[in-house]
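Asker: got a predicted structure plus its sequence, pasted below:
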Amino acid sequence: MNTTAKIGLYGAALALTFTSAYGIGAVADPLTGKTPSAPHAAHQESNAMNHGNRHTGATPPLPGGLQISQDGYTLNLLTPRLAAGQEAPLRFAIKDEAGKAVTDYARAHDKELHLIVASRDLNTFRHLHPSLGTDGIWSTPVDLPAAGDYRVFADFSPAKQGAKPLTLGADLAVAGPYQPRELPPQKATAEVDGYAVTLDGTLAAGKMTGLTLSVAKDGKPVTDLEPYLGAYGHLVALRAGDLAYLHVHPEGEPGDGTTQPGPSISFMATAPTNGAYRLFLDFKHQGNVHTAAFTLPTTNRTTPDATTTQHEEHTSTEHH
């Protein structure tokens, strides 16, 4: 996804916006931070997760990835089942209202479509870039290590005039011996491929807080991160429980004169709800892309507003 087109794919919806001190920032929603640039704003608007007052009469939009159909587009997963530990092609199409496969997409972050595959327990994560056939069918090889239920997210922008960026989701079943796994525990440092990525900061519902991710290798800060999808870092956030989806990209870009290639990546974030979030940071160094994963629960509890409390008390009285 091109950073000038910012916030895209997987960028849909939880009221979340991350901002980068040296460049990482605009998003689509569960963690909301700094006001994005114009290209990011259009994408964020379509993907924002609105948790407004329930008494306003307005229905808040669903977070990205929770729907298989939206705005006339449908994710048609042609490979609904795979076998664990066996590489096989994953095929799908995006259908329009007429049931025709879409073949024309707008590029965002260097790609026309981004595909995320994540297990429901958030222990397995894949960020893939499939190939598009002339028949409108996307395909990519995938090898998932563990059996269980997975969610497939297609993050894209139709090239049709007036169409908004979308993140659609569908369930994928992976067959094999199944062993339930718990959500990975919270840790400050993630070890991946010889790199140590440290997360500093907290996440709070309804309150903006700072998050900083620092990359090191062999005990030394990495100061020569390489561009990946038009940026130095790429972040996907999934909410534990329903896998509500958020894709975050930096506002700055390589070569803009201010964005530094590491070691620290800073964000300002606000969680829309209390709960646990799983963060996946992609970064590129020495020609290879690495993914560091973190579990980050919120650290506070929100207090119900007076209107909500009165409503609940009134309802409770009626039932008694």
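Answerer: In hand now; what should we look at?

Asker: only C-alpha atoms from now on, for both contacts and neighbour counts.
Answerer: OK.

Asker: Leu78: how many residues sit nearby?
Answerer: The burial count assigned to Leu78 is 13, neighbours taken as other CA atoms under 10 Å.

Asker: report the contact partners of it.
Answerer: 90-93 (CA atoms under 8 Å, 6 or more residues apart in numbering).

Asker: could I get the buried residue list for the helix or strand hosting Phe294?
Answerer: With secondary structure defined by DSSP states H and E, Phe294 is part of strand 288-297. Using 16 or more other CA atoms under 10 Å as the burial criterion, the residues of strand 288-297 that qualify are 291-297.

Asker: need the residues you listed in CSV (columns: distance to Asp171).
Answerer: Listed next are the buried residues of strand 288-297 as CSV, based on distance: CA to CA, whole Å:
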residue, distance to Asp171
Thr291, 23
Ala292, 24
Ala293, 22
Phe294, 23
Thr295, 22
Leu296, 24
Pro297, 25
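
Asker: can you tell me which of those residues is nearest Gln186?
Answerer: Checking the buried residues of strand 288-297 against Gln186 by CA to CA gives Thr295 as the nearest, at 4.8 Å.

Asker: still on that earlier bit, ChimeraX command for the buried members of the contacts of Leu78?
Answerer: This is how ChimeraX selects the buried members of the contacts of Leu78, with burial counted by 16+ other CA under 10 Å:
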select :90,91,92,93
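
Asker: which ones among the contacts of Leu78 map onto strands?
Answerer: 90-93 (DSSP state E).

Asker: and here is the other one:
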Amino acid sequence: MKPLSTPVRLGAFAAVLVVVFGVAFGAGRLVGPDAIADERPADAAHDPAGQHGGDHAVPGSAPAADGYAMAIDPYTGGLSFRITGAGGRAVTRFDTVHEKPLHLIVVRRDLSGFQHVHPMMDADGTWRAPLTLPDGGPWRAYADFTATGGAATVLAADLDVPGPRTTGPLPAPATSTVVDGYTVRLDTHDGVTLRVERDGRPVTDLQPYLGAAGHLVAIAQQDLAYLHVHPKEPATGGPDVRFAVEGAAEGTHRLYFQFQHGGAVHTAEFTVTGVGGGHAHN
């Protein structure tokens, strides 16, 4: 995969989080402009109302941005949606980024219930994910993708899931958590480092997950803005997975760190207050 290094301003989210990483979203094949003209986003002349959002939209803040829109169907035990471009036509060509053409993140609006799945796309551009959401109430779905010929884009849509509605406070900040028998330790003194241990011993044979040593999703509590981060070292076996962070911090975020070991993917979650500020690179 070809890494991208163009800085992306996160708007309101940039005031609270900055991550600079060496292995970022890679680009798959690119084709000539004539081959993809029907799926490119409309320019300003064709979008005078700005309904598809501007170049500075905060990732994960709206269902339309950068000339693309996310049309999501009501949740009925599975999730289906479409990414549309110019003229409202469904986009059907996507670059492969970290081994998948589209990453779908779903989380309750109280930042619980995190899921990272990879839906399949029908020929007509409809994406389908056999997703089971355990509780009713408000959820948010993030579509993280790069349409062929376009820029890396994150769109978000709210879901009203039927069923009992429960909500809870965000867990307090902590420097370690236990998930599936693994202890994961968080160190934010020099960037962000996640250390994976099991039975009191460091895990040194982490397996690549989607082409990287680990993945980190950060979602802001205040506005649910989103950032998907990849580590500095692309293929380290652990126990440490490092993410470089710069600047002073404000605001509270929920971090979701995913790693693979023993053939299974595990997700460790942390609440943090203060993790940098400024620009993010991806």
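Answerer: Sure, I can see it. This is a predicted model, so every value here is computed, not measured.

Asker: fetch the TM-score of the aligned pair.
Answerer: Their TM-score after superposition, calculated using TM-score structural alignment, normalised by the length of structure 2, is reported as 0.80; 251 aligned residues with a CA RMSD of 3.1 Å.

Asker: rewinding a little: tell me the one among the ones in strands among the contacts of Leu78 of structure 1 nearest to Ala108 of structure 1.
Answerer: Within these, the smallest distance to Ala108 of structure 1 is 18.2 Å, found for Ala93 (CA to CA).

Asker: wait, what's in contact with the alignment partner in structure 2 of that closest one?
Answerer: Correspondence of Ala93 of structure 1 to structure 2, assessed by TM-score structural alignment: Arg82. For Arg82 of structure 2, the contact set (CA under 8 Å, 6+ apart) comprises 70-72, 90-91, 125-127.

Asker: could these go into TSV alongside secondary structure and distance to Asp55 of structure 2?
Answerer: Formatted as TSV, the contacts of Arg82 of structure 2 follow (DSSP: H, G, I helix; E, B strand; the rest coil; distance: CA to CA, whole Å):
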residue	secondary structure	distance to Asp55 of structure 2
Met70	strand	16
Ala71	strand	19
Ile72	strand	22
Ala90	strand	20
Val91	coil	19
Gly125	coil	24
Thr126	strand	25
Trp127	strand	25
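
Asker: tell me which two of those sit farthest apart.
Answerer: Ile72 and Val91 (13.9 Å).

Asker: looking at these two, which one has more neighbours?
Answerer: Val91 (23 against 19).

Asker: for that one, what is the corresponding residue in structure 1?
Answerer: For Val91 of structure 2, the residue aligned by TM-score structural alignment is Val102.

Asker: what does Thr189 of structure 1 correspond to in structure 2?
Answerer: Residue pairing (TM-score structural alignment): Thr189 of structure 1 is matched to Ser176 of structure 2.

Asker: so the nearest residue to that match once chain neighbours are set aside, which of the three states?
Answerer: If you skip the residues right next to it in sequence, Ser176 of structure 2 has Arg185 as its closest partner in space, 4.2 Å away by CA to CA, 6 or more residues apart in numbering. Going by DSSP: H, G, I helix; E, B strand; the rest coil, the secondary structure assigned to Arg185 of structure 2 is strand.

Asker: what about Arg185 of structure 2, neighbour count?
Answerer: Around Arg185 of structure 2 sit 18 other residues, with neighbours defined as other CA under 10 Å.

Asker: residues contacting it?
Answerer: Shown here is Arg185 of structure 2, whose contacts under the criterion CA under 8 Å, 6+ apart are 175-177, 193-196.

Asker: so how do I select the buried members of those residues in ChimeraX?
Answerer: To isolate the buried members of the contacts of Arg185 of structure 2 in ChimeraX, using 16+ other CA under 10 Å:
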select :176,193,194,195,196
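
Asker: could the contacts of Arg185 of structure 2 be laid out in JSON lines, adding secondary structure and distance to Met121 of structure 2?
Answerer: Conversion of those to JSON lines gives the following (three-state DSSP; distance: CA to CA, whole Å):
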{"residue": "Thr175", "secondary structure": "coil", "distance to Met121 of structure 2": "39"}
{"residue": "Ser176", "secondary structure": "strand", "distance to Met121 of structure 2": "37"}
{"residue": "Thr177", "secondary structure": "strand", "distance to Met121 of structure 2": "35"}
{"residue": "Thr193", "secondary structure": "strand", "distance to Met121 of structure 2": "35"}
{"residue": "Leu194", "secondary structure": "strand", "distance to Met121 of structure 2": "33"}
{"residue": "Arg195", "secondary structure": "strand", "distance to Met121 of structure 2": "35"}
{"residue": "Val196", "secondary structure": "strand", "distance to Met121 of structure 2": "34"}
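
Asker: tell me which two of the contacts of Arg185 of structure 2 sit farthest apart.
Answerer: With CA to CA as the measure, no two of the contacts of Arg185 of structure 2 lie farther apart than Thr177 and Thr193, at 13.6 Å.

Asker: how near is Arg108 of structure 2 to Leu170 of structure 2?
Answerer: For Arg108 of structure 2, the distance to Leu170 of structure 2 equals 11 Å [CA to CA, to the nearest Å].

Asker: between these two, which one's more packed in?
Answerer: Ranked by neighbour count (other CA under 10 Å), Arg108 of structure 2 and Leu170 place Arg108 first, with 21 against 15.

Asker: quick check: closest non-adjacent residue to that one.
Answerer: Using CA to CA, 6+ apart and skipping the chain neighbours, the partner closest in space to Arg108 of structure 2 is Trp139 (4.1 Å).

Asker: can you check Leu206 of structure 2 too?
Answerer: Gly237 (4.5 Å).

Asker: counterpart of that neighbour over in structure 1?
Answerer: In structure 1, the residue paired with Gly237 of structure 2 according to TM-score structural alignment is Pro261.

Asker: which residues does that match contact?
Answerer: 223-226, 232, 254.

Asker: just the buried members of those?
Answerer: Buried among those by 16+ other CA under 10 Å: 225-226, 232, 254.

Asker: export the residues you listed to CSV and tack on secondary structure and distance to Ala240 of structure 1?
Answerer: Putting these into CSV (three-state DSSP; distance: CA to CA, whole Å) gives the following:
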residue, secondary structure, distance to Ala240 of structure 1
Leu225, coil, 29
Glu226, strand, 30
Tyr232, coil, 26
Pro254, coil, 32
